[in-house]
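Undergrad: no sequence on this one, just coordinates:
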């Protein structure tokens, strides 16, 4: 079974036009970063305080909802076979990798928060010095989780995509980030999880096959496998042997005629 079949024409299908659009948008947002930030943050402050509080809640609660959906889909994958479970597990690992990468980039770029460098009153308190701005961790995590959700169950894009955009927008509305910080976070999250899952899902599938074949029954139950699956002995299956010895009375023997 092709673990990568859910990616359609491959991980790079349609990437070029999207990539060009993202680069152009990123350049524009960087050029107007100060003006765009001031307009957004000041506009949010002018709204009723309850609205500002809502923006803060969206930034945190959105991540919780996305993580909950991703966790549920991962749990559900157990009952759909090791192929689905492997994709879910690799997507989860890739999500963590996206967050770690965003932290590494933050420490390398060391861009100050706009709420610290610009004289703008903001909805939320400005993070402490040394808590760098580019890229946005919230945007990275939201985009990574949303990408994992869409890979596991494409129909969930209707929730995942708008919620991710809301999380990203909330980071600018509350004054924590520039718009280009959020866009960069989106790019990191999507790229790492999409390409990471495509590249590593087959390896994850093989590792799960071997662990089920050689592991204890308790481990098989954890993985949702209450029995030894038909691909527990892939080498025999690929060689055309009969691992069950059906029809011959001999293990691995030819079928009886």
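TA: Perfect, thanks for sending it. Keep in mind that this is a model prediction, so the values were computed, not measured.
Undergrad: please make it C-alpha for all contacts and neighbour counts, starting now.
TA: Fine.
Undergrad: give the next helix or strand downstream of the longest helix along the chain.
TA: In the chain, assigned by DSSP state H, the helix with the most residues is helix 179-214. Moving toward the C-terminus from helix 179-214, the next helix or strand (DSSP states H and E) is helix 217-222.
Undergrad: ok, which stretches of the stretch 51-200 of the chain are helices?
TA: Here the stretch 51-200 of the chain has its helices, by DSSP state H, counting those that start in this stretch, at 82-109, 114-117, 137-152, 157-173, 179-214.
Undergrad: out of the ones you listed, nearest to residue 40?
TA: Comparison of those against residue 40 by Cα to Cα identifies helix 157-173 as nearest, at 5.8 Å.
Undergrad: hang on, the earlier thing: can you redo the helices of the stretch 51-200 of the chain as CSV with mean neighbour count and distance to residue 68?
TA: As requested, these are exported to CSV (neighbours: other Cα atoms under 10 Å; distance: least, Cα to Cα, whole Å):
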stretch, mean neighbour count, distance to residue 68
helix 82-109, 21, 12
helix 114-117, 18, 31
helix 137-152, 28, 10
helix 157-173, 22, 11
helix 179-214, 21, 17
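Undergrad: can you check which of these gets nearest to residue 6?
TA: Nearest to residue 6 among the helices of the stretch 51-200 of the chain is helix 137-152; the distance by Cα to Cα comes to 7.2 Å.
Undergrad: next one: that closest one to chain centre, how far?
TA: Distance of helix 137-152 from its chain centroid, counting by Cα atoms, centre = their mean, to the nearest Å, is 4 Å.
Undergrad: tell me what that helix is packed against?
TA: helix 49-77, helix 82-109, helix 157-173, helix 179-214 (3 or more Cα pairs under 8 Å, 6 or more residues apart in numbering; DSSP states H and E).
Undergrad: run the last query once more with 6 Å
TA: Helix 137-152 sits against helix 157-173, helix 179-214, with contacts defined as 3 or more Cα pairs under 6 Å, 6 or more residues apart in numbering; DSSP states H and E.
Undergrad: next, the one to line up against it:
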């Protein structure tokens, strides 16, 4: 399949946009990590306030649905974007594969941290009614892997289709917030999970980019081949 390279000026503008989003993602990860540190000392008060609101509201069923199945809302557009770029822009497709490696790495790292930290769920410490049943002993709380995966999938989707940020990032935040509202995580659990997911996927794409360039261009400078719908590196 022949792919038409965009004009040099257009490619440069897209490069600038991608670099801007990459810097923004790394800054967001740092800010979220800082917010997690701030939220830790007041975790019980914020947890109780949010859970009380959720259980008393008329939205408890919706919040429970988002907390349990919201990740599929992000998986679908991420896979669709990757399939679109497989047809229209191979380089962008392989960038999405690099992001997929980051998603897997973020999940495994999150699971490893959970085992090492072994922090009990907040619903075992704070006596408040919760939307979801409190997980049993051994099902650790920190970090929230739902939040890790939500941020990871959203970040992967952004690297495939840059302008999707305005859709996927609010969804990721809603999923993370719902995990607190249903009573299974503290605020710092989900903030840390979001930071981890963003940082690992962004790092994976940046680390694998030279390998991708060498594989696709035979060691030559990367040739910009992405059409309008899938922005170039």
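TA: Great, that's in hand. All values derive from a computational prediction rather than experimental measurement.
Undergrad: returning to what we had before: could I get the helices of the stretch 51-200 of structure 1 as CSV with distance to residue 76 of structure 1?
TA: Below are these laid out as CSV (distance: least, Cα to Cα, whole Å):
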stretch, distance to residue 76 of structure 1
helix 82-109, 8
helix 114-117, 42
helix 137-152, 10
helix 157-173, 17
helix 179-214, 16
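Undergrad: closest one to residue 13 of structure 1 among those helices?
TA: Of all the helices of the stretch 51-200 of structure 1, helix 179-214 comes closest under Cα to Cα, at 11.6 Å.
Undergrad: and the angle for the closest one with helix 82-109?
TA: 140 degrees (axes from the mean of the first three to the mean of the last three Cα atoms, to 10 degrees).
Undergrad: now name the helix or strand holding residue 17 of structure 1.
TA: Using DSSP H and E, the element containing residue 17 of structure 1 is helix 15-31.
Undergrad: if you could redo that for residue 43 of structure 2, that was the one I meant.
TA: Residue 43 of structure 2 belongs to helix 43-56, assigned by DSSP H and E.
Undergrad: next up, the contacts around residue 17 of structure 2.
TA: Counting by Cα atoms under 6 Å, 6 or more residues apart in numbering, residue 17 of structure 2 touches no other residue.
Undergrad: and the longest helix of structure 1, what does it pack onto?
TA: Looks like helix 179-214 of structure 1 contacts helix 15-31, helix 82-109, helix 137-152 (3+ Cα pairs under 6 Å, 6+ apart).
Undergrad: make JSON lines from the helices and strands packed on helix 137-152 of structure 1 and add distance to residue 20 of structure 1 to it.
TA: Below are these laid out as JSON lines (distance: least, Cα to Cα, whole Å):
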{"stretch": "helix 157-173", "distance to residue 20 of structure 1": "20"}
{"stretch": "helix 179-214", "distance to residue 20 of structure 1": "12"}
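Undergrad: out of these, nearest to residue 221 of structure 1?
TA: helix 179-214 (9.4 Å).
Undergrad: indicate which one of the helices and strands packed on helix 179-214 of structure 1 is closest to residue 122 of structure 1.
TA: helix 137-152 (17.7 Å).
Undergrad: aligned to residue 114 of structure 1, what sits in structure 2?
TA: Aligned by TM-score structural alignment, residue 114 of structure 1 pairs with residue 122 of structure 2.
Undergrad: re the thing from before, residue 136 of structure 1: which of the helices and strands packed on helix 137-152 of structure 1 is closest?
TA: It is, among these and with distance given as Cα to Cα, helix 179-214, at 5.0 Å.
Undergrad: so how far is that closest one off the chain centroid?
TA: Using Cα atoms, centre = their mean, the offset of helix 179-214 of structure 1 from its chain centre is 7 Å.
Undergrad: right, so of the helices and strands packed on helix 179-214 of structure 1, which gets closest to residue 46 of structure 1?
TA: Comparing these against residue 46 of structure 1 with Cα to Cα, the closest turns out to be helix 15-31 (22.6 Å).
Undergrad: now residue 137 of structure 2. Nearest residue, chain neighbours left out?
TA: If the residues on either side of it in the chain are set aside, residue 137 of structure 2 comes closest to residue 120, at 7.3 Å by Cα to Cα, 6 or more residues apart in numbering.
Undergrad: so who does the residue nearest the centre of structure 1 touch?
TA: Among the residues of structure 1, residue 144 comes closest to the average C-alpha position under Cα atoms, centre = their mean, at 2.6 Å. Residues near residue 144 of structure 1 by Cα under 6 Å, 6+ apart: 95, 189, 190, 193.
Undergrad: out of the residues you listed, what pair is the most spread apart?
TA: Every pair of the contacts of residue 144 of structure 1 checked by Cα to Cα; the farthest is 95 and 190, at 9.1 Å.
Undergrad: distance of the match of residue 114 of structure 1 from residue 191 of structure 2?
TA: Remark: distance between residue 122 of structure 2 and residue 191 of structure 2 (Cα to Cα, to the nearest Å) = 15 Å.
Undergrad: again, but for residue 125 of structure 2
TA: 20 Å.
Undergrad: same thing with residue 101 of structure 2?
TA: 22 Å.
Undergrad: repeat that for residue 220 of structure 2.
TA: 40 Å.
Undergrad: please apply the same query to residue 27 of structure 2.
TA: Note on residue 27 of structure 2: its distance to residue 191 of structure 2, by Cα to Cα, is 14 Å.
Undergrad: and what of residue 171 of structure 2?
TA: 14 Å.
Undergrad: now swap in residue 148 of structure 2 and tell me
TA: Going from residue 148 of structure 2 to residue 191 of structure 2 by Cα to Cα gives 9 Å.
Undergrad: which residues does the match of residue 114 of structure 1 contact?
TA: Here residue 122 of structure 2 is in contact with no residue (Cα under 6 Å, 6+ apart).
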